[in-house]
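Visitor: Quick one, what's the 3D model for this:
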Amino acid sequence: MTLSFFDQFMSPVYLGIPLMALALTLPWLLFPTPSARWVNNRLLTLQSWFINRFTYQLFLPINLGGHKWATILASLMIFLISLNMLGLLPYTFTPTTQLSLNMGIAVPLWLATVIIGMRNQPTHALGHLLPEGTPTLLIPVLIIIETISLFIRPLALGVRLTANLTAGHLLIQLIATAAFVLLPLMPTVAGLTAALLFLLTLLEVAVAMIQAYVFVLLLSLYLQENV
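Guide: Sure thing, here's the model as predicted:
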């Protein structure tokens, strides 16, 4: 019984064919495609307003050299929100609960920010490894600690997104199972459990959006340090 709770996190396979690529591609079909018209419909207007406001707020503290990342970070934000939100629907699979996928997104983007810093301003990038005014005896220790913290960043990005979504899905399934079990035995308690499940679902909708935003925000902060 306990193992069945984790079946929802298994990568979907049909007739021996992995469906992970299909799960990653289908959300893009749900987005409305902008047209060349002067006046669009309400959905396209809302989508454009959201993307513009998000991009403006995200890149406000970043130098002009980092504004080239606007397209990829805005696209990543919308993509992660779509995957997280669609994963809350019944009988669906959430690709962002897979650590391998999240690390596959986090590591290349983090590495790109580090390479940009090393190429454009190597002295400033290496200066992050040693805070100013450090005593001479602590210099080797601090360099090792800062280097480890630098390489832990992509791991923290991937694990944070995976852990938050996995924990939320498990809580929803556990509380839903408890509500079904208690329904014939104690209907009142089952009703209270169902109300708790509804509130938890609302919380998970917020978590799905916030975690996507935090993922992209931290990437933008890493970019800001290296631009």
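Visitor: alpha carbons only for contacts and neighbour counts from here, please
Guide: OK.
Visitor: gap between the longest helix belonging to the chain and the chain center?
Guide: The longest helix of the chain (DSSP state H) is helix 139-182. Relative to its parent chain, helix 139-182 has a centroid offset of 11 Å by C-alpha atoms, centre = their mean, to the nearest Å.
Visitor: Can you identify the element that follows that helix toward the C-terminus?
Guide: Next along the chain after helix 139-182, taking DSSP states H and E as the criterion, comes helix 187-226.
Visitor: follow-up on the earlier one: which elements pack onto the longest helix of the chain?
Guide: helix 99-120, helix 187-226 (3 or more C-alpha pairs under 8 Å, 6 or more residues apart in numbering; DSSP states H and E).
Visitor: and this one, so I can compare the two:
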Amino acid sequence: MILSLFDQFLSPTFLGIPLISLSLILPWLMYPTLTNNWILNRLSSIQLWFMMAFTKQLMLPLNYNGHKWSLILTSLMIYIMTINLMGLLPYTFTPTTQLSLNLGLAVPLWLATVLIGLRNQPTATFGHLLPEGTPTPLIPALIIIETISLFIRPLALGVRLTANLTAGHLLIQLISTAVMVLLPMMPVLSMLTMIVLFLLTLLEIAVAMIQAYVFVLLLSLYLQENI
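Guide: Predicted coordinates:
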């Protein structure tokens, strides 16, 4: 029973070939490519409006140098959100439940923000390791603590996304299993449990979108500290 609960988080294979690559490529096929036509269809117009609104909201606290990251951050948010939402469909696989993938996204982008800070303003970047007004005896301890917290940031990004999606999928599978087991024995209780399952599914749709936004928002905050 325990193994069957976690089988959904195993990378699917076919003839020994991992199919996670298809899961990573498929989200980009869900969005239409914008053309140079003056008149766009409704889907393209909604897509363009969403990207403009999100980019404006995300880049608002950043200065001009940070606006160079608008394309990659917006693309990353839409990509992660699409993967999360597609993973809620039956018989699908969610790549963002894999910690290795999330760390593969978080570590390079976090490291890029740190390197930008070291190149453009090294004094301010190192200054973040020691809060202003720190008593002299506490300086060595605080530097060590701030350094550890700096290197924990990418791990926190990856673990947060993985844990939220994994917990949600496990709850959905547990409650759906309870619905199927209770249906022949206690139909009324099974119907009530199905209502809970429906509400949980709505919550997980919201979590899938919010976690993608939080992932990118934290990256933009790290960028804001280093530009």
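Visitor: circling back to that earlier point, what is the mean deviation of the longest helix of the first structure from its aligned residues in the second structure?
Guide: Helix 139-182 of the first structure differs from its equivalent in the second structure by a mean of 0.2 Å after superposition (mean C-alpha distance after the TM-score superposition for the first structure).
Visitor: Would you mark the buried spots in stretch 216-227 of the first structure?
Guide: 216-217, 219-220, 222-224, 226-227 (16 or more other C-alpha atoms under 10 Å).
Visitor: now what about that stretch, what contacts it?
Guide: 58-59, 61-63, 65-66, 73, 76-77, 109-110, 113-114, 116-118, 120-121, 124-125, 157 (C-alpha atoms under 8 Å, 6 or more residues apart in numbering).
Visitor: Filter those residues down to the buried ones.
Guide: Here, 16+ other C-alpha under 10 Å leaves 58-59, 62, 66, 73, 76-77, 109-110, 113-114, 116-118, 125, 157 buried among those.
Visitor: out of the helices and strands packed on helix 139-182 of the first structure, nearest to Gln47 of the first structure?
Guide: helix 187-226 (15.1 Å; C-alpha to C-alpha).
Visitor: which bit of the second structure covers that closest one?
Guide: Mapping helix 187-226 of the first structure onto the second structure (TM-score structural alignment) gives residues 187-226.
Visitor: May I see the buried residues of that stretch?
Guide: In stretch 187-226 of the second structure, counting by 16+ other C-alpha under 10 Å, buried: 190, 193-194, 196-197, 200-201, 204-205, 207-209, 211-213, 215-217, 219-220, 222-224, 226.
Visitor: next one: stretch 78-96 of the second structure
Guide: 78-88, 93-96.
Visitor: Mind telling me the two of those residues farthest from one another?
Guide: Checking the buried residues of stretch 78-96 of the second structure with C-alpha to C-alpha, the most distant pair is Ile78 and Phe93, at 17.6 Å.
Visitor: nearest residue to Met85 of the first structure other than its sequence neighbours?
Guide: Among residues not flanking Met85 of the first structure along the chain, Ala208 sits closest, at 6.1 Å (C-alpha to C-alpha, 6 or more residues apart in numbering).
Visitor: show me the contacts for the one you found.
Guide: Contacts of Ala208 of the first structure by C-alpha under 8 Å, 6+ apart are 81, 84-85, 165.
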